[in-house]
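Visitor: sequence first, then the predicted structure:
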Amino acid sequence: MSDTVSGLLTIAVLVAALAVVHVPLGTWMARVFTDTKHWRIERIVYRLVRVDPGSEQRWVTYAVAVIGFSVVGIVLLLAMILLQGVLPFARGAAMNVDTALNTAVSFVTNTNWQSYAGESGVSPLVQTVGLTVQNFVSPAVGLAVAVALVRGLVRSSGSELGNFWVDLVRGLFRVIVPIALIGAVVLLLGGVIQNLTAPTTVTTLSGGHQVVQGGLVASQEAIKELGTNGGGYFNANSAHPFENPNPLTNLVEIFLLLVIPFSLPRTYGVMAGDRRQGWTVLGFMTTLWVLMLTVVTWSEVHAASGPLGGMEGKELRFGVWPSALFATSTTATSTGAVNSMHESFSALGGGGALFNMMLGELSPGGVGTGLYSALLVAILTVFLAGLMVGRTPELLGKQIGRREITLTALAVLVMPTLVLAFTGIGMVAPLVSSQMLATGPHGLTEVMYAYTSAANNNGSAFAGFSADTPYTNLTLALCMFLGRFAPIVLVLALAGSLVTQRRRPVTAGTLPTHTPTFIGLFVGVAVIVGGLTFFPALALGPLAEALS
């Protein structure tokens, strides 16, 4: 009973904290991306990169800028990882080429899938200058794309969506960097380490020896959570006491990974000039998050896997409830951070985390990616509702015609196509099946979780699946790249199609998209689409395991 009360109080404190910052942060982000003035430091950056901040871009130019910036980031990070042995603070860190490529793609795509041990695979220099920098810019890219789609919905004339470079810089300097700085200080005060001391050899209780690494952890921990990046300075990720030493820091980290995604609906409502639209998206995201949190928590609390019950794979300093809360939140966003071993969750608990990602990680999703994914589902919802009642489908006065629904459908189908195709290949390919720790339904879940995590740019894993081989490194990297940038291009094409339309006035025949009824339909479409797409695979994996 005490665990239940403590768990419920923890959730209540988290929800209260998110509610307190929802309006001011969401409103601030709306002002950031509609402000006509530029800060001095921003003007300096524009001059350095030779960007005219007063110009705007059509969707094609915006998309080229996004892809070009990201590809350059992959190349530079790959070079840094491969050359880390001759750079300062090397400390013996090294990677083979396929692992390095996987890592570079992973961090640039906001995935942070790690096929290496964090404390030994990369040097402190690469951790700080390479990986942490991408932890800042990759969420800023997602935020910029989401804002571009909102502009496509709310603007009534023209064909421009804004300027990617301006959106990127503003998202960094006005939103992400300030919050990350505050978060790093709070974590540092909570006991997360921040140093550059040499590795220390300690004697264990059994008389053996262990090398304990230090590092600039607090600064990376804050942005990995805030930017819904994931990954970990140490191989144990946010279960490591240097990254997440106590229940308070655990709560702070969950708050950081949810705060921007849950505030973006307010940004959408303010920019749309109708805050009810923002409440609708928030209600949609919250409903899905609560439903999945209930499933995962119930499954873990009632797990009977030995004398410790559902504590297998969980840290004693956290317990079942905070571990389930972290797992739900990290898979509901595109965050790969974990404070427990998802592989050791019960069949339904691990399956719940898996299905959370299969929904498209829109409950509330990653920084920017969650909002534009939710708006894709909203467009699909109004289209289906229009078919059912014989009304012309519209969202914010923009008609959803053949081109719009085609682009929406393609964007929604990218992730399932990647997941099901590569999971199917993996189950019959000896190179993959030999890496599975388990067989039967759980083995299928291991492989399916890996490719779902990659295609959704999540980064968490069922660690029993050993994925550090050339085949898995390259296929997972391909899933991460396509799972990130194919939807982005389609979303920007959709925004470009919508921005050229004039907003139609509301009439008696307009479907209201701000009512509880619409929220229910909104949630139903997301769950049904995810269920119809993945139910056969889930039935062979976690559901079969749970019923066996």
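Guide: Here it is on my side, so go on. Numbers count the residues shown, from 1 in each chain.

Visitor: going forward, measure contacts between C-alpha atoms and count neighbours the same way
Guide: OK.

Visitor: name the element the closest residue to Val185 other than its chain neighbours belongs to?
Guide: The spatially closest residue to Val185, leaving aside those adjacent along the chain, is Ala218, at 7.6 Å (C-alpha to C-alpha, 6 or more residues apart in numbering). Ala218 is part of helix 217-226, with elements assigned from DSSP states H and E.

Visitor: does Val141 sit in a helix, a strand or a coil?
Guide: In the three-state summary, Val141 is assigned as helix, counting by DSSP: H, G, I helix; E, B strand; the rest coil.

Visitor: list the contacts for the nearest residue to it once chain neighbours are set aside?
Guide: Computed as C-alpha to C-alpha, 6+ apart, the closest residue to Val141 that is not its neighbour in sequence is Leu168, at 6.1 Å. Contact partners of Leu168, counting by C-alpha atoms under 8 Å, 6 or more residues apart in numbering, are Val137, Ala140, Val141, Leu143, Ala144.

Visitor: dump the residues you listed into a markdown table; add distance to Leu395 and neighbour count as well.
Guide: Formatted as a markdown table, the entries for the contacts of Leu168 read as follows, by distance: C-alpha to C-alpha, whole Å; neighbours: other C-alpha atoms under 10 Å:
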| residue | distance to Leu395 | neighbour count |
| --- | --- | --- |
| Val137 | 30 | 25 |
| Ala140 | 26 | 25 |
| Val141 | 24 | 28 |
| Leu143 | 21 | 28 |
| Ala144 | 21 | 27 |
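
Visitor: between those, which is nearest Ala303?
Guide: Leu143 (38.2 Å; C-alpha to C-alpha).

Visitor: looking at it, that closest one is touching Tyr372, isn't it?
Guide: No - the pair Leu143 / Tyr372 is not scored as a contact, 9.1 Å apart, by C-alpha atoms under 8 Å.

Visitor: adding another structure so you can compare the two:
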Amino acid sequence: MSWFTGITQVLLVLALLAAAHVPLGTYMARVFLSEKDARVESVLYRLTGVDSSSEQRWRTYFLSVLGFTAVSLVVLFGLLRLQHLLPLSNGHPAVPVDQAVNTAVSFATNTNWQSYAGETTMGFLAQMAGLAVQNFVSAAVGIAVAVALIRGLMRSTSLFIGNFWVDLTRATLRILLPISMIFAIIYIGLGVIDNLTPDQVVHTVTGGAQSTQTIPGGPDASQEVIKHLGTNGGGFFNANSAHPLSAPSALVNLANVFLILLIPSALPRTFGIMVGSRKHGWAILAAMATFFVLSLAAVIALETTTATPASQAAGAAMEGRETRFGIIPSAFFAVATTLTSTGAIDSAHSSYSGLGGAVLMLNMMIGEIAPGGVGSGLYGMLIVAIIAVFVCGLMVGRTPEFLGKRIGRTEITLASTFILVSPALALIGTAVATLWPGTLDSVLNTTSAIQSGGNVTDPSTQTATGLNPHALSEILYAFTSAANNNGSAFAGLDADTPFFNIALATGMLLGRLVPIGAVLALAGALAEQTPAEASPGTLPTHRPLFVGVVVGIGFVISALTFLPVLALGPINEGLM
């Protein structure tokens, strides 16, 4: 694929996102500002005993999130353990306990990390009634939390930040479900399978008794859409979004990227409308776009550099890429999926260059805020903006303010808690995994290569950790992905072991719920304040200078936290 074709495809998707930004962002603002319930919503509220006219304090809102997540975990775990007794299991046995725990946590936390191959592990009912349902509601939880934080910024002297059950219902029924239904029909028309046909064994053209191939079936299109739209990730098939039945053409591949970025890129517009300052929405979007463009340019440049005979012969670093898509669209997909909380992949991230892989990891390490996951990207970026306001306030000696709300001790403590949780989980998890007995056998290379400190035929790959750089990168990527609720992997790691299943499940659960708790507590603290009038000394938080500060703060926080371990892993590998 030529540079012109690849860049044209990228620009086409970005143009479509720009066209959808205003109408979708405005629509979502109306959804959450409306005081009227749809008829189907009223029926659901009556059946569940929800009073849609009442609102919740932040603690009650958070307890609702915890309760909903707990019920989701129990139901999904039970479905996976009992799938062999249920219809449409396709003969698959019950999912092992540790893997069922990992999968239930993964899908309930919008992570969609998979330590299994979908077509050989999950029956159709588990995929539809279990995983696909969680794709909807876990994404809706992220949107609800983002909206709660927006209410904290837009309200004054209030004890309430909304009603979780109403926000969850509206996000699901008014936003996620309609778009998914439309695109599922489009995907079926483009050749993505969606049926209840069991696997079929066919004879290939080579002939002979052994010349057979298994053609899988299943309701894929309906799940493929929401896995991208809800920035969930995962895959109906083990090959994920590179599978020809899930992504039969380059057009579907581009549509996947469009869906991944659609809602997160429109939410800044929703934010601007709800707080009554659209220019602040544009500022948040500009910061997100700056991160995205820098990351995309870096990955494309690194992956199109022909430094080896193999890559020179292919014209680019094509190992682990789908030839139907090409190097630039694959890089575009990889950047989109790691800058959002989407674990879907259309190429093997483990096959990227050392420095290219480092950029993909850094995308997750900055908190996936450009534009980030559905809901989680917006509230993550708002946290970075609040920290930037605080830093600027310290520099000029004035009380930090954001949208008229003072950023004092309570607010900055909660914001700091938010940004420290995921790095702590990723780094501690990586450290424990490298020392845990037997876990190194799960890494990319053979045991002998790992124990020798690298490639057994190349002593130059040895490091002080006893791991070669790529093996360390495998583990670091896994825990970074889990802690940030991303779900993608370097793919050379055998994560289907009791240690990794439980350790990564712990990282996913804490990486989701602790930051949400901090965000909701911050929303409550901000809602209680009386807005301060802007003065001549108030820092404008909607101008290019502030956008630059936000971007700088986002990079600095990640660089200071992760640079040492990145230097041991992907940077070391890239400089060899």
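Guide: Received, thanks. Worth saying up front: this structure is predicted, and the values here are computed from it rather than measured.

Visitor: find me the equivalent region of the helix holding Ala218 of structure 1 in structure 2.
Guide: Counting by TM-score structural alignment, helix 217-226 of structure 1 pairs with residues 220-229 of structure 2.

Visitor: ranges for the strands of structure 2?
Guide: Taking DSSP state E, the strands of structure 2 run over residues 200-203, 212-215, 401-402, 405-406.

Visitor: so for Arg155 of structure 2, which of those sits nearest?
Guide: Judged by C-alpha to C-alpha, the one of those that comes nearest to Arg155 of structure 2 is strand 405-406, at 9.8 Å.

Visitor: the closest one vs structure 1, average distance?
Guide: Superposing on structure 1 places strand 405-406 of structure 2 at an average distance of 0.3 Å from its equivalents, by mean C-alpha distance after the TM-score superposition for structure 1.

Visitor: what does stretch 137-150 of structure 2 give?
Guide: Once the two are superposed, stretch 137-150 of structure 2 sits an average of 0.3 Å from its aligned residues in structure 1 (mean C-alpha distance after the TM-score superposition for structure 1).

Visitor: and Leu14 of structure 1, what does it touch?
Guide: With contact taken as C-alpha under 8 Å, 6+ apart, Leu14 of structure 1 is in contact with Leu251, Phe255.

Visitor: what distance do you get for it to Leu248 of structure 1?
Guide: Applying C-alpha to C-alpha, to the nearest Å, the value for Leu14 of structure 1 to Leu248 of structure 1 is 11 Å.

Visitor: again, but for Pro307 of structure 1
Guide: Counting by C-alpha to C-alpha - Pro307 of structure 1 and Leu248 of structure 1 are separated by 27 Å.

Visitor: likewise Leu264 of structure 1?
Guide: According to C-alpha to C-alpha, Leu264 of structure 1 stands 25 Å off from Leu248 of structure 1.

Visitor: do Val141 of structure 1 as well
Guide: Using C-alpha to C-alpha, one obtains 30 Å as the distance from Val141 of structure 1 to Leu248 of structure 1.

Visitor: kindly report the same for Ala148 of structure 1.
Guide: According to C-alpha to C-alpha, Ala148 of structure 1 stands 36 Å off from Leu248 of structure 1.

Visitor: between those two, which one's more packed in?
Guide: Relative neighbour count places Ala148 above the other of Ala148 of structure 1 and Leu248, with 26 against 14, counting by other C-alpha atoms under 10 Å.

Visitor: that one contacts Ala495, doesn't it?
Guide: Yes - under the contact definition of C-alpha under 8 Å, Ala148 of structure 1 touches Ala495, with a separation of 6.8 Å.

Visitor: overlap of the contact sets of those two?
Guide: Leu161.

Visitor: what lines up with Ala146 of structure 2 in structure 1?
Guide: For Ala146 of structure 2, the residue aligned by TM-score structural alignment is Ala146.

Visitor: for burial, what's the neighbour tally of its match?
Guide: Ala146 of structure 1 sits with 26 neighbouring residues when counted by other C-alpha under 10 Å.

Visitor: against Leu410 of structure 1, how distant is Ile193 of structure 1?
Guide: Here Ile193 of structure 1 is placed at a distance of 44 Å from Leu410 of structure 1 (C-alpha to C-alpha).

Visitor: tell me which of the two has more neighbours.
Guide: Neighbours were tallied for Ile193 of structure 1 and for Leu410 using other C-alpha under 10 Å; the higher tally belongs to Ile193 (21 against 14).

Visitor: how about the more buried one, what's its partner in structure 2?
Guide: In structure 2, the position corresponding to Ile193 of structure 1 is occupied by Ile193, as judged by TM-score structural alignment.

Visitor: residues contacting its match?
Guide: For Ile193 of structure 2, the residues meeting the contact criterion (C-alpha under 8 Å, 6+ apart) are Gly217, Gly218, Pro219, Asp220, Ala221, Leu245, Ser246.

Visitor: which one of the residues you listed is nearest Ala532 of structure 2?
Guide: For the contacts of Ile193 of structure 2, the nearest to Ala532 of structure 2 is Ala221 (49.9 Å; C-alpha to C-alpha).

Visitor: distance of the closest one relative to Ser246 of structure 2?
Guide: Noted for Ala221 of structure 2: a distance of 7 Å to Ser246 of structure 2, by C-alpha to C-alpha.

Visitor: nice, that's everything, thank you.
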